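Novice: Predicted structure and sequence below. I'll ask about it afterward.
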Amino acid sequence: MTEGRIPVERRRRKPTKSGVLLSEDVIVDCALRLVGQHGGDALSVRRLGAALGCDPSALYRYFHSTDDLLLAASDRLIGEAMDGFHPERMAWRDGLREFGLRIHREYRAHPRVAALAAYRVTRRAHEFRAVDAGIGLLRRAGFGEEDAVRHYSAFVDTVLGHAALDAAYLALPAERREADDRAWTGEYANLSPQTHPQLGAAREHLPLMAGSSFAVALELLLTALEVAASG
């Protein structure tokens, strides 16, 4: 696929061999399904064409590259996360918490897509809305424009970083996830307190290391922002 924006009038309007009427949404639906089932290697025009029952070249009329399609899929997740979100009705801290939880939850629901795209900039409508909302919440907290942008960057990177980390974990085969989780009650719990005194002292709490630390990290960050806003 090549770079550049595809004019609307060039896009395919007749049904494919399987009777599917192609559109950007239909292609994104298919991409999300294929990546969810088979991982990033499934994001190819050949596999998409086969799944949609069309010549792969027809996809060029909607997306210029598989990367362009990946960004559209990522923006879809942002849109679904933001659906029904009304930050103007919330206190700024509550709004940021809800913002973070929504994005994290949506990416966890699509872990293989999140692992590919959580660190990307989609440059599309849903992301525009999300960034505008996040900066707006921080301005309502009392930050000036520069600090609002700086703090939003730290906030969203924390959210997306945890989303990507948790997504990568969820994308592992079940037996590997279970083995990693068992380590805290197995190998770590059996270490000698003579050689690892801090682990020995905290042994009964080590199972807390299994699973996601996102909720704790989010509250720590929100508290830090609240302190900075009142300083």
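Specialist: All right, it came through fine.
Novice: alpha carbons only for contacts and neighbour counts from here, please
Specialist: Will do.
Novice: Now do the same contact list for Asp94.
Specialist: The contact partners of Asp94, taken as C-alpha atoms under 8 Å, 6 or more residues apart in numbering, number zero.
Novice: in the longest helix seen in the chain, what counts as buried?
Specialist: For the chain, the helix with the greatest residue count under DSSP state H is helix 145-170. Buried residues in helix 145-170, defined by neighbour count with 16 or more other C-alpha atoms under 10 Å: 148-149, 151-152, 155-156, 158-170.
Novice: Next, the buried residues of the helix or strand following it.
Specialist: Following helix 145-170 in sequence order, the next helix or strand is helix 174-182 (DSSP states H and E). By neighbour count on 16+ other C-alpha under 10 Å, the buried set for helix 174-182 is Asp181.
Novice: what about helix 174-182, distance to the chain center?
Specialist: 22 Å (C-alpha atoms, centre = their mean, to the nearest Å).
Novice: let's bring in a second model and compare:
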Amino acid sequence: MAGRKRWSTEEILDAAAELLRTGDAESFSVRKLAATLGTDSSSLYRHFRSKTELLRAVADRVLVASVDGYHPEGDWKQRITSLALRVREAFGQHPQLAAAWGRYASGGAGSRLVMEEVLQALRAAGLPDEEIPARYHRLAVLIAALIASEAGVGTLTTEEYDQGMELFRVSVLGADPEQFPAVAHFAREIRPLGADRGAAFEEILAAHLDRIEAALPPR
């Protein structure tokens, strides 16, 4: 009787990415992945010690893909912006993994590549070395949060998105002006969270980079 196929690490990651594409990180499990591959969970635990480690590895592949072909160009702000947009685009194709990346981080090759470029760009900005780690951390948290937030909307079905937009319109346009005077005043101008996230991402990132620039020591 032939034994079960021995899956490689890359094949396991491919299957995990596909399973996540059609589901989400919360419902994902090693048992489901094993069933998809026609094997048992114990064979997968030879490659990954836990579900968290597996999710980190899949998310890290997205980061590796985001820097494929990337070459630093422009000043430090342009470098960070370009890299952030590439990471955002990569996770936009795998929105289910964006939340997993923000929650677990990765620590793999992709994470190190992104970290190296951001740290190099902050150093090129002229920040003192002692300030760079904290600046990097705040920047990483901001980018991860923006990407995860945007990806959350990306996982909604068209019906769910439309329902959310309708609920927003009813809630805002129907606000009692006596109880919610500011909401009623701005009701026709306020935009729902799902609207125009691309521009919001770039504007928020640019504002944060401007704040870093304003704190640079004089040259």
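Specialist: Noted; the coordinates are in hand. Not measured: the values here are computed from a predicted model.
Novice: Quantify their similarity with the TM-score.
Specialist: Overlay of the two chains. TM-score (TM-score structural alignment, normalised by the length of the second structure): 0.85; 214 aligned residues with a C-alpha RMSD of 2.5 Å.
Novice: hang on, isn't Asp75 of the first structure packed against Phe128?
Specialist: No. Counting by C-alpha atoms under 8 Å, Asp75 of the first structure stays clear of Phe128, with 9.5 Å between them.
Novice: quick one on the thing from earlier: after superposition, how close is the longest helix of the first structure to the second structure?
Specialist: Superposing on the second structure places helix 145-170 of the first structure at an average distance of 1.3 Å from its equivalents, by mean C-alpha distance after the TM-score superposition for the first structure.
Novice: Over which residues of the second structure does that helix lie when aligned?
Specialist: The aligned range for helix 145-170 of the first structure in the second structure is 129-154, by TM-score structural alignment.
Novice: For burial, what's the neighbour tally of the residue lying closest to Arg140 of the first structure once chain neighbours are set aside?
Specialist: Leaving out its chain neighbours, the residue that sits closest to Arg140 of the first structure by C-alpha to C-alpha, 6 or more residues apart in numbering is Trp92, at 6.4 Å. Using other C-alpha atoms under 10 Å, the number of residues around Trp92 of the first structure comes to 21.
Novice: which position in the second structure aligns with Trp92 of the first structure?
Specialist: Per TM-score structural alignment, Trp92 of the first structure is aligned with Trp76.
Novice: How far off centre is stretch 66-84 of the first structure?
Specialist: 9 Å.
Novice: Can you list the buried residues in it?
Specialist: Neighbour-count burial for stretch 66-84 of the first structure [16+ other C-alpha under 10 Å]: 66, 68-79, 81-82.
Novice: what's the matching range in the second structure for stretch 59-71 of the first structure?
Specialist: Under the criterion TM-score structural alignment, stretch 59-71 of the first structure matches residues 44-56.
Novice: hang on, the earlier thing: now the match of Trp92 of the first structure: how far from Thr22 of the second structure?
Specialist: For Trp76 of the second structure, the distance to Thr22 of the second structure equals 37 Å [C-alpha to C-alpha, to the nearest Å].
Novice: now Arg135 of the second structure
Specialist: Counting by C-alpha to C-alpha - Arg135 of the second structure and Thr22 of the second structure are separated by 36 Å.
Novice: try Arg169 of the second structure
Specialist: According to C-alpha to C-alpha, Arg169 of the second structure stands 30 Å off from Thr22 of the second structure.
Novice: Kindly report the same for Glu159 of the second structure.
Specialist: 17 Å.
Novice: ditto for His71 of the second structure
Specialist: 32 Å.
Novice: Same question for Arg61 of the second structure.
Specialist: 17 Å.
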